[in-house]
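Trainee: A predicted structure for the sequence below; I have some questions about it.
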Amino acid sequence: MIADQLGMHKATLYHYIDSKESVLYQCLVMSFGDLDDVITKTEDRSVPVLQRLRLFCRSLAMAQNSDFGRCLVLVGSRPLDQEPSGEIRKFQRRLDATVRALVTEGIADGSIKPCDPALVSAMLFGALNWVPRWYSEQGKLGIEDIVNAFIDMLTLGIATSKR
């Protein structure tokens, strides 16, 4: 389909790319590349932890629901397990570690109720990973509305009154 869109033969296209997986991997890089900066911002302890968690969630959701981000979420990472030395899995573990660290920090400073950071992370990614499957631009809610509602439900559910 890509070759057809570009008006070239498949063989010509494969001269420039290694495989379909390479295209998918580049989609991931284009969509999620900004998250490295966001992860760095989540380490700024001068900003309240729940605010940093909201920033992370919003950035992740926007990346997942971009044209390229949807590719990874809808196809899944399995085709990319062998792409450059497991970079996808490393990236996913880094995202998970970021959420767990924020929740752990919030529990320690009293702004988050005692809970299992791994479960909070699983819930967060489980919810956000499904949005590209059912979201429609023609729906009554925009992606920002959905993301804000999800983040509110998450942060209000785990926050203490201290926030």
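Mentor: Sure thing, it's come through. Residues are numbered from 1 along each chain as shown.
Trainee: please make it C-alpha for all contacts and neighbour counts, starting now.
Mentor: OK.
Trainee: the protein: helices as residue ranges?
Mentor: In the chain, the helices defined using DSSP state H lie at 2-6, 10-16, 20-32, 35-41, 49-64, 67-75, 87-109, 117-134, 143-158.
Trainee: so who does residue 120 touch?
Mentor: Going by CA atoms under 8 Å, 6 or more residues apart in numbering, residue 120 touches 99, 100, 103.
Trainee: cool, and residue 94?
Mentor: Going by CA under 8 Å, 6+ apart, residue 94 touches no other residue.
Trainee: burial of residue 3, as a residue count?
Mentor: 13 (other CA atoms under 10 Å).
Trainee: my guess is it contacts residue 16, does it?
Mentor: No: counting by CA atoms under 8 Å, residue 3 does not reach residue 16; the two are 11.1 Å apart.
Trainee: next up, the contacts around the residue nearest to the spatial centre of the chain.
Mentor: What sits nearest the mean C-alpha location of the chain, by CA atoms, centre = their mean, is residue 60, with 3.5 Å. By CA under 8 Å, 6+ apart, the contact set of residue 60 is 32, 35.
Trainee: same deal with residue 53?
Mentor: Residue 53 touches 42, 99, 102, counting by CA under 8 Å, 6+ apart.
Trainee: number of residues surrounding the nearest residue to residue 96 once chain neighbours are set aside?
Mentor: Spatial nearest neighbour of residue 96, chain neighbours left out: residue 121 (6.2 Å); criterion: CA to CA, 6 or more residues apart in numbering. Neighbours of residue 121 under the rule other CA under 10 Å: 20.
Trainee: try it against this one:
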Amino acid sequence: MSTTQNKRPIGRPKANGRSKGINRKDLLETAARLFNDRGFHGTSIQDLATRLGVTKAALYHHVPNKQDLLYQLHMISLDAADKATAQAIEEGRTGIERLRLLVYHYLSAICASPTACLILLEDDALREDHAKEVIDRRRKLEYGLRELIQSGVDDGSIIPCDTKAATFVVVGAMNWVTKWYQPGGSWNAYQIADGISAILARSLASNPVSSLPTDISQPQLTPFALPSDPTTPDS
């Protein structure tokens, strides 16, 4: 991702010059949005402070530098991916079910909070030891997803395919969602998770469903149970 991007307007500190308090959730979500939008090198501490409505001095009371914020975000995103994988393995019966559940749980997480989305790892953005840790964990996740897809090939629920290429397609599709998803829009997080997971699962299923919903905001008939949308009351 290029770091020379058109910068969006950012907020201003309070007119009276007083800084409001910062909580960790706001700080991390703001950093995640700016890093994903502008890139790490294209985002300054001043940008973060301005968006949060605080002074740089106040911000430094909460975080020592940008690298520390980026490292925290990488750890949160990797934890979310690990959790989605574990849930999928526990809940799914076949490879294709586990694949769809992994996509569902991960998309639910990243749509609920931008801090859970995997951020592009830019050159010289992290300390060497932190960069190695992030890369090692990402490789482990990639290999885990490839093994999950291969398990589906082995049990007959997924068509024979290049599992490495399939993994890249699935990961790319999931992480691109945060580029266009807007909270409060036409679809909520669970509708997106259900709809996108259905599309990706059908692309690899050995026995794909004959059709997909033409409107993912409507309840879907799935070949296996997915967690219900907690925002929708039971009928």
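Mentor: Good, I have the coordinates. Only a predicted model underlies this, so the values are computations on that prediction, with no experimental measurement involved.
Trainee: rewinding a little: map the residue nearest to the centre of structure 1 across to structure 2 for me.
Mentor: Under the alignment (TM-score structural alignment), residue 60 of structure 1 pairs with residue 106 of structure 2.
Trainee: any idea how far residue 200 of structure 2 is from its match?
Mentor: Per CA to CA, to the nearest Å, residue 106 of structure 2 is found 13 Å from residue 200 of structure 2.
Trainee: likewise residue 133 of structure 2?
Mentor: Going from residue 133 of structure 2 to residue 200 of structure 2 by CA to CA gives 29 Å.
Trainee: picking up where we left off before, could you dump the contacts of residue 53 of structure 1 to a markdown table with neighbour count?
Mentor: Formatted as a markdown table, those follow (neighbours: other CA atoms under 10 Å):
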| residue | neighbour count |
| --- | --- |
| 42 | 23 |
| 99 | 24 |
| 102 | 23 |
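Trainee: make a markdown table out of those residues and add distance to residue 76 of structure 1.
Mentor: Formatted as a markdown table, these follow (distance: CA to CA, whole Å):
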| residue | distance to residue 76 of structure 1 |
| --- | --- |
| 42 | 26 |
| 99 | 20 |
| 102 | 26 |
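Trainee: more neighbours, residue 133 and residue 200 of structure 2?
Mentor: Shown here are residue 133 of structure 2 and residue 200; by other CA under 10 Å, residue 200 has more neighbours (19 against 14).
Trainee: that one -> structure 1?
Mentor: In structure 1, the residue matched to residue 200 of structure 2 (TM-score structural alignment) is residue 154.
Trainee: how about that match, nearest residue that isn't a chain neighbour?
Mentor: Distances taken as CA to CA, 6+ apart place residue 124 nearest to residue 154 of structure 1, at 7.5 Å, with adjacent residues excluded.
Trainee: and if you look at residue 107 of structure 2?
Mentor: Spatial nearest neighbour of residue 107 of structure 2, chain neighbours left out: residue 193 (5.1 Å); criterion: CA to CA, 6+ apart.
Trainee: which residue packs closest to the equivalent of residue 173 of structure 2 over in structure 1, ignoring adjacent ones?
Mentor: Correspondence of residue 173 of structure 2 to structure 1, assessed by TM-score structural alignment: residue 127. Nearest-residue entry for residue 127 of structure 1: residue 150, 8.0 Å, with adjacent residues in sequence omitted and distances by CA to CA, 6+ apart.
Trainee: what about that neighbour, how many neighbours?
Mentor: Neighbours of residue 150 of structure 1 (other CA under 10 Å): 19.
Trainee: now do residue 68 of structure 2
Mentor: When neighbours are counted by other CA under 10 Å, residue 68 of structure 2 registers 15.
Trainee: that one maps to what in structure 1?
Mentor: Residue 68 of structure 2 maps onto residue 22 in structure 1, by TM-score structural alignment.
Trainee: repeat that for residue 157 of structure 2.
Mentor: Under the alignment defined by TM-score structural alignment, residue 157 of structure 2 corresponds to residue 111 in structure 1.
Trainee: check contacts around its match.
Mentor: 49, 50, 159, 160, 161, 162, 163.
Trainee: in structure 2, which of those residues still touch?
Mentor: When you map the contacts of residue 111 of structure 1 onto structure 2 and apply both residues aligned by TM-score structural alignment, their matches' CA atoms under 8 Å, the shared contacts are 49, 50, 159, 160, 161.
Trainee: what's the closest of those to residue 137 of structure 1?
Mentor: Taking CA to CA as the measure, residue 137 of structure 1 sits nearest to residue 50 out of those, at 28.4 Å.
Trainee: can you tell me how far the closest one is from residue 106 of structure 1?
Mentor: According to CA to CA, residue 50 of structure 1 and residue 106 of structure 1 sit 7 Å apart.
Trainee: try residue 66 of structure 1
Mentor: For residue 66 of structure 1 relative to residue 106 of structure 1 (CA to CA), the value is 29 Å.
Trainee: more neighbours: those two, which one.
Mentor: Comparing residue 66 of structure 1 with residue 106 by other CA under 10 Å, the one with more neighbours is residue 106, at 23 against 15.
Trainee: so what's that one closest to, chain neighbours aside?
Mentor: residue 112 (4.8 Å).
Trainee: next one: residue 104 of structure 2
Mentor: The shortest distance from residue 104 of structure 2 to any non-neighbouring residue, by CA to CA, 6+ apart, is to residue 193 (4.6 Å).
Trainee: I'm done for today, thanks for sticking with me.
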